[in-house]
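Need coordinates for the below:
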Amino acid sequence: MAKIYHHERRLERDLQHLKQRKVLYRLLSTVGLCVTILIVWQYQLLVLILVAVAIVGLYLISQCSLSKQLGKVTAGLAGEDKALEVLRNLPATYSIFPDIQIVVDGRTSQLDTIVVGPTGIFVVEVKNHAGVITGHTNEQQLLQIKHDGYKKTIYNPVKQVATHTYRLHRYLYQHGVDFWIQGTVYFANGAAKVDVANHSSTPIFSVNENGSKRLLYYIEERQSRTLAKSEQRTVEKLIKHIVKKQASN
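Below you'll find the model as predicted:
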């Protein structure tokens, strides 16, 4: 099995912060409402009644907003976990680095997963969207149609991973390493149907279309570009440096 370099991921931190905020808002709203009710009980002031109503309203709005954010973060984490479960089935000669943030030339990229092995370097962009995903890879946006008929646009993950691979290449190049990096997209949600016309060199895999096995096969069998063991160690060392820097921030 492949080696996964676990560390606290950004989404895990975001999830913890959102949970803390939700509890804090609940506490502050409860205290504020109790104090206001006590004062209203004593003085029967209309303005304080309005204040109490406002507190309740703000509390409900904040909780609704936080619940939506929690849902998105939780879904994102679930997608990354599904992808890791698939990628860990690569041979022991591969190393997997989840959730890597790279800052190059003053610009930041958040890479879902980097895979380094004898067949090269891969960046896997993971999506956990449900419903039907349609469009063309040469467009900026794809269309997501959920099962209830709700439609929304999402940023094209092929263009997203292209930016990530470029920045990772720039980072490695600035440290004396110049290797090809292959971007891929993996839709991890079993409730998704991907119908995207792919006119790019970036493959798209969907768990619903035997994508897990196809992704592993693509990584293991890509022999057009290979890394020697020494080259692989050099790349892994540079990425580990990023992980260490992330942990200290």
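
Only C-alpha atoms from now on, for both contacts and neighbour counts.
Noted.

wait, what's in contact with residue 2?
By C-alpha atoms under 8 Å, 6 or more residues apart in numbering, the residues touching residue 2 are 87-96.

repeat that for 7 Å
For residue 2, the contacting residues are 88-96, by C-alpha atoms under 7 Å, 6 or more residues apart in numbering.

Can you classify the nearest residue to it once chain neighbours are set aside as helix, strand or coil?
Among residues not flanking residue 2 along the chain, residue 92 sits closest, at 4.3 Å (C-alpha to C-alpha, 6 or more residues apart in numbering). Secondary structure for residue 92, judged by DSSP: H, G, I helix; E, B strand; the rest coil, is coil.

What are the contacting residues of stretch 179-199?
79, 82-83, 121-138, 157-158, 161-162, 165, 169, 202-208.

One more: stretch 114-131?
75-76, 79-80, 93-98, 112-113, 144-147, 157, 161, 165, 181-189, 191-193, 219-220, 222-223, 225-228, 232.

this one as well, want them side by side:
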Amino acid sequence: MTYGSAYTVYENFVIGRQLMMAEIVKGEQNHLESDLDDWRRRRRYAWFFIAVGALLFLIGPMATRPMYSLLGMLTIAVAAMVLKRVRTEMNVLGAGLAGEEAAILAFSELPSGYTVYSNLVVEWDGKSSQIDHVIVAPHGVFVVETKNIVGTIVGQTEESDWIQYKTTASGHTYEKRVYSPLKQVGTHVYRLAERLKEEGVRVWVQGIVYFSNPDVHLDVDGDSRMPMFLVSQGGAEKLLDYVENYEGKELSKDERRRIDRVLRESMFDPD
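Reported below is the predicted structural model:
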């Protein structure tokens, strides 16, 4: 087989593979990317003030102005604390972005006829929901909240606040209160369902929580209509199986057209 014919076979394989996969529709900008840009800007400011502080510290002795050196040291100290906070926030946001990208890659394995919308802001009744993913299947609509958190998560399904326990590299364990992703996705489901009703689409919207980080453990008691999947327990495959085998109402072409319009409008950035 010649190089040209081999490339043609490969190209046809790729095209065929794409035709068998779900359609992926991304919003203009992920809210995490926007937040990350803000923290990058703060990092630049922090380094600028560190440079200014160093300059003041060096000028002090030369100008026989000890206060300059003192002010420079103070500026460096404050800027260094800000920089430490910036690095922490950027690591968290970066991990969140990586988790969402991994989720999109997994969702793309859904067959043709499925559409995955990512990075939406759905508005209803004067309030808005930032939604990670909406999967529209031939037989239903699914809102997926992706979490890339680590540690042990303890809570009750009916409670609004859960506790996250994390252990540092030095062995120190600390806890942090986090908002229940079940409550979060429940709010998203409600607002999207109400927004679709405004367009004449009355369809059940099913919520799902997907933990995309392998270093998370759940210790959550209680029953919930919204399933939770962990990537460390084959969550990606189980989530896709859940969506594909979900027993919902078949959507008409008109309903899918209206749903598509609402979701694409929710990706538009008015700014």
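
What's the TM-score once they're superposed?
Here the TM-score for the pair of chains, by TM-score structural alignment, normalised by the length of the first structure, is 0.92; 246 aligned residues with a C-alpha RMSD of 1.7 Å.

Next step: the contacts of stretch 114-131 of the first structure restricted to strands.
95-98, 112-113, 144-145, 181-187, 192-193 (DSSP state E).

Where does the helix or strand residue 191 of the second structure falls within end up in the first structure?
Per DSSP states H and E: residue 191 of the second structure is located in helix 181-198. In the comparison with the first structure, helix 181-198 of the second structure aligns to the range 157-174 (TM-score structural alignment).

Check stretch 60-67 of the second structure too.
Counting by TM-score structural alignment, stretch 60-67 of the second structure corresponds to 40-47 in the first structure.

What are the buried residues along the matching stretch?
Within stretch 40-47 of the first structure, the residues scored as buried using 16 or more other C-alpha atoms under 10 Å are residue 40.

First-to-last residue distance for that stretch?
9 Å (C-alpha to C-alpha, to the nearest Å).

For it, what is the distance to the chain centroid?
49 Å (C-alpha atoms, centre = their mean, to the nearest Å).

swap in stretch 109-118 of the first structure?
12 Å.

try stretch 181-201 of the first structure
On C-alpha atoms, centre = their mean, the centre of stretch 181-201 of the first structure falls 15 Å from the chain's centre.

Give the buried residues for that stretch.
181-189, 191-194.

Now the longest helix that the first structure contains on the second structure. Mean distance?
In terms of residue count, the longest helix belonging to the first structure (DSSP state H) is helix 46-87. Once fitted to the second structure, helix 46-87 of the first structure is off its aligned match by 1.1 Å on average (mean C-alpha distance after the TM-score superposition for the first structure).

Could you tell me the angle between that helix and strand 181-187?
120 degrees (axes from the mean of the first three to the mean of the last three C-alpha atoms, to 10 degrees).

what's the distance between residue 46 of the first structure and residue 34 of the first structure?
From residue 46 of the first structure to residue 34 of the first structure the distance is 16 Å (C-alpha to C-alpha).

again with residue 53 of the first structure
From residue 53 of the first structure to residue 34 of the first structure the distance is 12 Å (C-alpha to C-alpha).

Residue 99 of the first structure now?
Distance from residue 99 of the first structure to residue 34 of the first structure, by C-alpha to C-alpha: 43 Å.

Show me which of the two is the more surrounded one.
Each of residue 99 of the first structure and residue 34 has its neighbours counted (other C-alpha atoms under 10 Å); residue 99 has more, 19 against 13.

residues contacting the alignment partner in the second structure of that one?
With TM-score structural alignment as the criterion, residue 99 of the first structure lines up with residue 119 in the second structure. By C-alpha under 7 Å, 6+ apart, residue 119 of the second structure lies in contact with 26-27, 30, 131-133, 267.

And residue 119 of the second structure, how close does it get to residue 236 of the second structure?
With C-alpha to C-alpha as the criterion, residue 119 of the second structure and residue 236 of the second structure are 19 Å apart.

The residue nearest to the spatial centre of the second structure - nearest residue in space that isn't next to it in sequence?
The structure's the second structure has its C-alpha centroid closest to residue 100; by C-alpha atoms, centre = their mean the separation is 4.7 Å. Closest residue to residue 100 of the second structure apart from its sequence neighbours, by C-alpha to C-alpha, 6+ apart: residue 146 at 6.3 Å.

now for the one you found: what does it line up with in the first structure?
Using TM-score structural alignment, residue 146 of the second structure pairs with residue 126 in the first structure.

That match falls within a strand, correct?
Yes. Checked against three-state DSSP, residue 126 of the first structure lies within a strand.

sorry, back to before: buried only: go through the contacts of stretch 179-199 of the first structure for me.
So, by 16+ other C-alpha under 10 Å, the buried ones in the contacts of stretch 179-199 of the first structure are 79, 82-83, 121-137, 157-158, 161-162, 165, 169, 202-207.

about what we covered before: how much space between the match of residue 99 of the first structure and residue 126 of the second structure?
Relative to residue 126 of the second structure, and taking C-alpha to C-alpha, residue 119 of the second structure is found at 19 Å.

next one: residue 231 of the second structure
35 Å.

in what helix or strand does residue 152 of the first structure lie?
strand 151-155.

so how far does that strand sit from its counterpart in the second structure?
Looks like 1.7 Å for strand 151-155 of the first structure (mean C-alpha distance after the TM-score superposition for the first structure).

That strand - contacts with which helices or strands?
strand 141-145 (3 or more C-alpha pairs under 7 Å, 6 or more residues apart in numbering; DSSP states H and E).

quick check, distance from the strand it packs on to the centre of its chain.
The answer for strand 141-145 of the first structure is 18 Å, by C-alpha atoms, centre = their mean.

tell me, it lands on which residues of the second structure?
The aligned range for strand 141-145 of the first structure is 161-165, by TM-score structural alignment.

post-alignment, the matching stretch versus the first structure, mean distance?
Overall, stretch 161-165 of the second structure averages 1.8 Å from its counterpart (mean C-alpha distance after the TM-score superposition for the first structure).

Which positions in that stretch come out as buried?
Applying a neighbour-count criterion of 16+ other C-alpha under 10 Å, one finds 161-165 buried in stretch 161-165 of the second structure.

Please apply the same query to stretch 257-271 of the second structure.
Buried residues in stretch 257-271 of the second structure (16+ other C-alpha under 10 Å): 258-259, 262-264, 266-267.

Closest to residue 47 of the second structure out of those residues?
residue 267 (34.3 Å; C-alpha to C-alpha).

That closest one maps to what in the first structure?
Under TM-score structural alignment, residue 267 of the second structure pairs with residue 243 in the first structure.
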